[in-house]
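A.B. asks: Sequence and predicted structure are below.
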Amino acid sequence: MSRIGKKPVKVPAGVTASVDGQIVTAKGPKGELKFVVNDEVLVKLEDGEIAVEPRDQTKTARSKWGMSRTQIVNILDGVTKGFEKKLEINGVGYRAAMQGKNLQLALGFSHDVVYEAPQGITIAVPKPTEIVVSGIDKQAVGQAAAEIREYRGPEPYKGKGVKYAGERIVRKEGKKK
């Protein structure tokens, strides 16, 4: 039994939510998001709350129940507050800069890497060693941050590379002479 799925989702003030069959739509101050709920889960909007429940007690229906509720919470949070991920760059000569709307990364390659921001994602560089990825869609923000990190992930010997803010890198000891 899903403990998360049992709780109804309250629609925050300033957000207009609607349920049309399996499509949940939320409009808020930051924009509009839609989520298509799996057919094995039933969604209802009653008294300013969105209730989610499985259509039957199969294992797949129960497994998609809590995930569907969490996705609905994420779209409601996205249209009100938005989401952001911070990345840090460590390494001599490693830096980031904005080139118009594109992110230009110097990561020790023979050329700079240019990352084009996807639709709905905003990238900011407050310092040359810090990147902030923000937007209203939590999945898209996380995907963009992961793609940037993938260019040069942190290595375990000196910790050089791009990492999430607050991420702990397990360091290895070098070879003994």
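C.D. replies: Sure thing, it's come through.
A.B. asks: From now on I want contacts and neighbour counts done on CA atoms only, so please keep to that.
C.D. replies: Fine.
A.B. asks: What is the burial count for the closest residue to residue 90 other than its chain neighbours?
C.D. replies: Nearest-residue entry for residue 90: residue 160, 4.9 Å, with adjacent residues in sequence omitted and distances by CA to CA, 6 or more residues apart in numbering. Look at residue 160: counted by other CA atoms under 10 Å, it has 18 neighbours.
A.B. asks: let's bring in a second one:
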Amino acid sequence: MSRIGKKPVQIPAGVDVTVDGNKVIVKGPKGTLEQDIYEKLTISIEGNELTVARPDDERESRARHGLTRALIYNMVVGVSEGYTKGLELAGVGYRVQLKGTNLELSLGYSHPVVMEQPEGITFEVPDNTHINVKGINKQQVGQIAAEIRGKRPPEPYKGKGIHYVGEHIRRKLGKAAK
């Protein structure tokens, strides 16, 4: 049995979970999310607990059991608390500023890099070297943060670039002197 799949999902107060066929809809104070699920899995809601069960031990059912439970849990946390991913700019002259709802990044290129804010995501810039990507969809928050990081990934010699807050950059030594 899947260790993740058999754990029940606690539904906090203010969050409404609806199962419609093979679609799960989660509504909360921050918004609404929906997810299609594998048709063989059954979802039952008792009180403030949601459980995911599988009918057999086929490979596909076992693989999707824990995945479905994790996706539903991420939706419940997203609509109740939301997700935040922090990014940090390191390097001389590397700066970020908010122009309207878009990010304008100065990353050492001959031009500023502009990132548009997608629907469901908000950018926060506490100072000119930090970015917070916020949203209710965990996958979307991580994807947008990865796209921003991809504009200038950290390099291993000086550590310049955009990296996640708390990310450790493995450093390399430069040329060996004679």
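C.D. replies: Now that the structure is in, tell me what you want to look at. Just so it is clear, the model here is predicted, and its values are computed rather than measured.
A.B. asks: Superpose the two chains and report the TM-score.
C.D. replies: The TM-score (TM-score structural alignment, normalised by the length of structure 1) is 0.97; 177 aligned residues with a CA RMSD of 1.0 Å.
A.B. asks: that older thread, the residue nearest to residue 90 of structure 1 pairs with which position in structure 2?
C.D. replies: Counting by TM-score structural alignment, residue 160 of structure 1 corresponds to residue 160 in structure 2.
A.B. asks: residues contacting the closest residue in space to residue 54 of structure 1 that isn't next to it in sequence?
C.D. replies: Using CA to CA, 6+ apart and skipping residues adjacent in sequence, the residue nearest residue 54 of structure 1 is residue 41, 4.4 Å away. Residue 41 of structure 1 makes contact with 52, 53, 54, 55, 61, 64, 65, 68 under the criterion CA atoms under 8 Å, 6 or more residues apart in numbering.
A.B. asks: if we go to structure 2, which of those are intact?
C.D. replies: Counting by both residues aligned by TM-score structural alignment, their matches' CA atoms under 8 Å, the contacts of residue 41 of structure 1 that remain in contact in structure 2 are 52, 53, 54, 55, 61, 65.
A.B. asks: Just after the longest strand seen in structure 2, pick out the following helix or strand.
C.D. replies: Determined from DSSP state E, the single longest strand within structure 2 is strand 83-90. Using DSSP states H and E, the helix or strand that follows strand 83-90 of structure 2 towards the C-terminus is strand 95-99.
A.B. asks: Tell me where structure 2 has strands.
C.D. replies: Along structure 2, the stretches classed as strands by DSSP E are 9-10, 16-20, 23-28, 31-36, 42-46, 49-53, 83-90, 95-99, 102-106, 113-115, 121-124, 130-135, 161-164.
A.B. asks: Looking at those strands, spot the one closest to residue 141 of structure 2.
C.D. replies: strand 130-135 (6.0 Å; CA to CA).
A.B. asks: how big is the angle separating that closest one from strand 95-99?
C.D. replies: Between strand 130-135 of structure 2 and strand 95-99, the angle comes out at 50 degrees (axes from the mean of the first three to the mean of the last three CA atoms, to 10 degrees).
A.B. asks: how close does strand 130-135 of structure 2 sit to structure 1?
C.D. replies: In the superposition against structure 1, strand 130-135 of structure 2 averages 0.3 Å from its aligned positions (mean CA distance after the TM-score superposition for structure 1).
A.B. asks: which other helices and strands contact that strand?
C.D. replies: Other helices and strands packing on strand 130-135 of structure 2, by 3 or more CA pairs under 8 Å, 6 or more residues apart in numbering; DSSP states H and E, are strand 83-90, strand 121-124, helix 138-150.
A.B. asks: Just name the most buried of the ones you listed.
C.D. replies: Most buried of those by mean neighbour count (mean count of other CA atoms under 10 Å) is strand 83-90; its value is a mean of 21.
A.B. asks: what's residue 32 of structure 2 in contact with, if anything?
C.D. replies: Here residue 32 of structure 2 is in contact with 25, 26, 79 (CA under 8 Å, 6+ apart).
A.B. asks: Residue 133 of structure 2: which of those residues is nearest?
C.D. replies: Residue 133 of structure 2 lies nearest to residue 79 out of those, by CA to CA, at 15.6 Å.
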